[in-house]
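Enquirer: I would like to see how this sequence folds:
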Amino acid sequence: MTNFWDFIVWMLWIYIFMAFLFVLFGIFRDIFRDKDLNGWLKALWIIFLIFIPVLGALIYLVARGRGMAQRNASDLAAAQREQNQYIKSVAGSAQSPSEEIASAGKLLASGAITTEEYEKLKAKALA
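Expert: This next block holds a predicted model:
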C-alpha cells in the first residue's frame, strides 16, 4: 500500500517540478526579449533566478508580470498580423483572369465602376 502512495507523491512532485520549469523558462524568455531591461539588469535577474529560483521567480512575476503579459500579447498580435498578411499574399484570387475581367465588365456595365477603374482591374487580372 505504501508503494502506491509513494508513487502518487512522486508523480505530484514531478508535476510541480515540470510546472516550475515551464514558469522558469517563460521568465528567461521574457528577460531576453524585454527591450527595456539593460544588460546588467538582465544579468542580475538571471543570477537571482539561478541561485534562488523559487523566490526569484515569485518576485519576478509580482514585479514584472504585467509587462510580461503585455509583451506576450503584443508578440501574439504581431504574429497574427504577419500570418494574415502571408495568407492574403499566398491565397490571391480564386478566379481566373478571364473571370475577373468578366466580373469587372459586369461592374462597368452596371455603372458601379468607371472605365478607368475597369482598365486597372483588367491590367491587374492580366498581370
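
Enquirer: C-alpha from now on. contacts and neighbour counts both.
Expert: Will do.

Enquirer: Tell me where this structure has helices.
Expert: With DSSP state H as the criterion, the chain has helices at 2-33, 39-51, 53-91, 97-110, 115-126.

Enquirer: quick one more, to check against the first:
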Amino acid sequence: MSNNLYLAYDYPLLGAFWTLMLIFLWVLWIILLFRVIGDVFRDDSLSGGAKTGWTLFVIVLPFLGVFVYLFARGSDMGKREQQHARAQQESLDVRTRETAGSTDRGHADELAKLSELKNKGEISEAEFQHAKQKVLTS
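Expert: Model (predicted):
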C-alpha cells in the first residue's frame, strides 16, 4: 500500500497553468489559421493563382505565412466577413419571403376578397363562413 503514486504532487499548479495556456494558444492558432485560409477562398478579387500561392505559403510556412497575410491583407478581412454575412442574410431573407409569400399571402388575399364580397352583400354570412373555412383548411 505504500507504493501509491500521487500524480497531483508530481505536477505542480504552475505546470498545469502553463499546460492550459499552451493548449489555449494552440487552439487560438488553429482558429486563426482556418480564418486566414477561409478569407483567402472567400475573397473574389484574388485570382486562382494568388489563392493557390497564399494557401501554399500558409501551409508550408504557417507562422510566417499567417503573419505576412495579416500584414498584407488583414485590414480588409473584416469587410469581407461582413459582406459574406450580409449576402447570407439577404439570401435567407429572399428565401423566407418566397416561402412565406407563396402560402400566407395567398390566404390573406382570399380572405380579404371574401370579406369584401360579404360587405357588398354579394354573399351571405353562411356562405362567407363556409368559404373562410375552406381557405383556412387548404
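
Enquirer: just to revisit the earlier point, kindly reformat the helices of the first structure as JSON lines and extend each row with mean neighbour count.
Expert: Putting those into JSON lines (neighbours: other CA atoms under 10 Å) gives the following:
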{"stretch": "helix 2-33", "mean neighbour count": "13"}
{"stretch": "helix 39-51", "mean neighbour count": "14"}
{"stretch": "helix 53-91", "mean neighbour count": "13"}
{"stretch": "helix 97-110", "mean neighbour count": "16"}
{"stretch": "helix 115-126", "mean neighbour count": "15"}
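
Enquirer: quick one, what contacts the residue nearest the centre of the second structure?
Expert: For the second structure, the residue lying nearest the average C-alpha position, counting by CA atoms, centre = their mean, turns out to be Ala85 (7.0 Å). When the contact criterion is CA atoms under 8 Å, 6 or more residues apart in numbering, Ala85 of the second structure has no partners at all.

Enquirer: what does it align to in the first structure?
Expert: The alignment partner of Ala85 of the second structure in the first structure, by TM-score structural alignment, is Leu76.

Enquirer: Compute the distance between that match and Ile50 of the first structure, please.
Expert: 28 Å (CA to CA, to the nearest Å).

Enquirer: For the residue nearest to the centre of the second structure, give its distance to Ile37 of the second structure.
Expert: Counting by CA to CA, the gap from Ala85 of the second structure to Ile37 of the second structure is 17 Å.

Enquirer: cool, and Arg97 of the second structure?
Expert: In this structure, Arg97 of the second structure and Ile37 of the second structure are separated by 33 Å, where distance is defined by CA to CA.

Enquirer: again, but for Glu110 of the second structure
Expert: Between Glu110 of the second structure and Ile37 of the second structure the distance is 52 Å, computed by CA to CA.

Enquirer: ok, now Ser45 of the second structure?
Expert: 15 Å.
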